[in-house]
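K.L.:
My questions are about this predicted structure, shown below with the sequence.
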Amino acid sequence: MAEAKAKPHQYNIQHEDKMNDRKITSMIFKTLNYTNEIKKKSTNGHGGRRQLFKSLRHSLRIPASQPKKLEWFDEQSHLNLIWLPDTGTIKLNDYPKEQRESLLAKITNEAEAPTLVKNDRTELLEARTKLKNKVKNASKKETDEGSILAFQNILNVSGIADTEQLLSDLDQFDIKRKGQKLDTARQFLECHNEIERGPKPLIRKNQAVIQEAFFKFPAKNEVKGLSPEKRIDLIRNFYKAIFPEYPIHFVVLHCDEDTDLTEHSDHPHIFIS
């Protein structure tokens, strides 16, 4: 199970007791980043693709083989829930095994993206750096604030550049060797745009591609009154608010790991791209 390897953090959270008064309690919050490496074992909060595959199968309750030790109780499986972007929260038992396998494949494929950067992109990056240095050197002898600003707008360009507008802004100033400097600036901007329009750099082997997290209230805290759906919403809304740019693949709530059938050990796992 992934949570056994991840580094724990303890946070305080408010919940309602029976008298509708707010009470401060603690929860355990753990994260594990999975990289593109195949055999990497969990160290310092990072694991590899094999560990991701194993954790996904555990979380989605689709083990490839009979677990060596008891990880959950089948008779409690009807209590498990899953949140998906397309369906919202449903019972995990109502999410067919075939669809769970497809979800697993989608996520693991994301973690198995190619890891080599194409040579032509590398050459373009090197060419852009050289051209940028030429433009920078060309701007050093300028004393007019307007021409200096025009050069800076070219050098600081991001995204797809409006080449003609940037060159036109520079062309209006009386600068030495204008034709040569405009030509160098054009080469730089065209090289920059070719990079921006081309394929993006692919994933590095040690780059995190998937993050798993879960939180759990210690049983001794006896936190009650949080519905299963609320437990899912707590971790999902946290990630939506703090990391909105990272899509959530799914959230699953495990309610089948407590022999006493209490809600104290019910906990959600979330997987983020």
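P.N.:
Here it is on my side, so go on.
K.L.:
contacts, neighbours, all on C-alpha from now
P.N.:
OK.
K.L.:
Which elements pack onto whatever helix or strand residue 213 lives in?
P.N.:
Here residue 213 sits within strand 208-216, counting by DSSP states H and E. In terms of contacts (3 or more C-alpha pairs under 8 Å, 6 or more residues apart in numbering; DSSP states H and E), strand 208-216 is packed against strand 22-35, helix 97-111, strand 267-272.
K.L.:
what about versus this one:
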Amino acid sequence: MRLTTIFFAFVNYAFNDKGRRAGKATLFHSLRLTEEMALKQKYLTKSQKLMRSKNEIEIEWDSSLSHTNLIDTPDGIVPLDNFSQEQREQMMFEILQPETMKSADARKLGQDKARSKNKLKEWIKAGHFCKKGIELVDEIFSSDSLINVHHAAYRLNLLDMKRKAQRVEQLVNYIKAHNALLDKPNSLNSVNFEELLFKIPINNQIGTDIVSNEEMMHAMKSFLQRYYPDYPIKLMVLHHDERLPGEVTGGHVHAFISGKNALTHQYDLRLAHIRNVNAYLFGREGVDADLLSEKGRLNREQAGDVAKHMQEMFYEFVNEHLFHPKNINAAFHPESVRKSEKRKQMRREAKLAKRDRAFNYHARLLENVNSLEIQLKSFDGKISERKQVLDDVESKIINVSESYDALTIKHDALEQQCIQQEERLSDIEIVVQQNQRRLSKNMRLEQEVDERLSTKIKEEKKIDASILLKQQKHTELDSAIAEKQSILERLSVMTTKALYPVHKMLEHMNNRLILKGRAGAAEFMQHIIKAFSADLPAELRKTLIKITSNTGDTELENALTRKDSQINDSLDM
């Protein structure tokens, strides 16, 4: 599996002046605000001297590659160039949110609210409020929505208490401060929005042909939707113009999420970080996990742990959903790399403007120019070498040119000889062609004679074969006739022999009929019974019995019937 490193970081921008200046600066960079209208907007400080010029801004990226920058919209990922400078500026102001009050004003309102609340609590503790007054004050203290100051003052005025005007005044002061701070962060140090950055360093040589810019944006969006679903994504852009024109690496995602929880309306993004880290640690280590306090009060070391574990969460997420399906694994830099002087310098310069960093797009351009200059010098040396070779070749050409004339004369003489030889060859070819034509004609005649002879031979063979076939059929017919005559003769002999016993029986039966009732009839009856044997077919025996029945010789009929039964019984056994 291919190994890579990634860069993942997040920065919070508060509501205070410093946070708004820094947030505005990063949004200028992220939205590529370069038009004169946008440049008139002062950021970083109010001082004009800190205002960057157009050239200073454009040196952070290559404007000719702006078409490769992307932005995530409700309609999908589209080029950032689809939006005008005015539209981008409007996006910036929507993310920053209008500055409703100055830090000093917010601080004063907070102090007034706390002072009035403490005073009212002291009076309640001292027993200066009646029961209904205490209930009214507790109701107001527990409210997190807009309070009608006039209605509250009217209700308190109805109650009987000492120094009523003073009590009402403090309650009104509390309500006014409460309403002024409503839907505002508890402190201007609260997070207004957070920027998250995801980049695959160019030294990993993983370009858009392996991991596309859109896939990087989808991975970042999926990560935020999974771990921070209640904190809306205000902006997500991908820059791919901080590179050299021929490169396909360097794409990186800037995502901006709101610091305000969309469900609770509280600015508690820091607490969400801690909750996510605790859930991650508990899932990894179980009950042995060293969880952080979810009250939000962390020391420097604990805050560093939050950042560290968030990076671990992001590494695991992109490995599972982006890199591993592509046979890539993202891993942290070795300790030696993290502690190198280069990394220390990069961390020190992280808060500087990009133009002031040692490792930025402008520095890469300079490195590329230096590299090109070195290549140019190398080419100059090679050109000098090629020039020397060219001089040598030209000298050889001069020498060759001198012998060229002599070779030309010799060539002309040889060419004349070739012409003469070609003429002789042409005459020979004419004679050869004539001979070939005569030979071809003779060959065609021989071929025609051969074809005619071949046809006649084939016809004679067919006639011979037909005669032979007819002779064979004639012989076969003679044999068949002789065989059938022999069969007829045998059948005649066999028929005579087979019918002889029957003939004798019929003859005896006739004689018995003639002698019926006289001497000698019984003797013929014995001859008939003796001849009536099993050698006769069953059908013939039945026929003889039927003939006897027709003659009216009952005695003979009964005798033959009994013998026929005996014959049948013996055959069945």
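P.N.:
Thanks, I have the structure now. The structure presented is a predicted model; accordingly, all values stated were derived computationally and were not measured.
K.L.:
Provide the TM-score value for the superposition.
P.N.:
The TM-score (TM-score structural alignment, normalised by the length of the first structure) is 0.61; 201 aligned residues with a C-alpha RMSD of 3.3 Å.
K.L.:
just to revisit the earlier point, got JSON lines for the helices and strands packed on strand 208-216 of the first structure, with distance to residue 88 of the first structure and mean neighbour count too?
P.N.:
Supplementary listing: these in JSON lines, determined by distance: least, C-alpha to C-alpha, whole Å; neighbours: other C-alpha atoms under 10 Å:
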{"stretch": "strand 22-35", "distance to residue 88 of the first structure": "23", "mean neighbour count": "18"}
{"stretch": "helix 97-111", "distance to residue 88 of the first structure": "15", "mean neighbour count": "15"}
{"stretch": "strand 267-272", "distance to residue 88 of the first structure": "14", "mean neighbour count": "23"}
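K.L.:
In the first structure, what range does stretch 531-541 of the second structure match?
P.N.:
Alignment note (TM-score structural alignment): stretch 531-541 of the second structure is unmatched in the first structure.
K.L.:
hmm, back to that, residue 132 of the first structure is nearest to which of the helices and strands packed on strand 208-216 of the first structure?
P.N.:
Evaluated with C-alpha to C-alpha, these place strand 22-35 nearest to residue 132 of the first structure, the distance being 33.4 Å.
K.L.:
What is the closest one packed up against?
P.N.:
For strand 22-35 of the first structure, the contact count by 3+ C-alpha pairs under 8 Å, 6+ apart identifies strand 7-16, strand 46-47, helix 49-59, strand 208-216 as packing neighbours.
K.L.:
Next, the angle from it to strand 7-16.
P.N.:
Angle of strand 22-35 of the first structure versus strand 7-16, following axes from the mean of the first three to the mean of the last three C-alpha atoms, to 10 degrees, is 150 degrees.
K.L.:
what does strand 22-35 of the first structure contact?
P.N.:
The list of residues contacting strand 22-35 of the first structure from outside it, by C-alpha atoms under 8 Å, 6 or more residues apart in numbering, reads 2-3, 5-17, 45-49, 51-52, 111, 205-218, 221.
K.L.:
before we move on, back to that, tell me the mean distance between the strand holding residue 213 of the first structure and the second structure once they are aligned.
P.N.:
With both structures laid over each other, strand 208-216 of the first structure and its partner residues in the second structure are 1.5 Å apart on average (mean C-alpha distance after the TM-score superposition for the first structure).
K.L.:
orientation of that strand relative to strand 267-272 in degrees?
P.N.:
Using the same axes, to 10 degrees, strand 208-216 of the first structure lies at 160 degrees relative to strand 267-272.
K.L.:
Please identify the helix or strand for residue 90 of the first structure.
P.N.:
When secondary structure is defined using DSSP H and E, the element that contains residue 90 of the first structure is strand 88-91.
K.L.:
swap in residue 64 of the first structure?
P.N.:
Using DSSP H and E, residue 64 of the first structure sits in no helix or strand.
K.L.:
Fine by me, we can end here.
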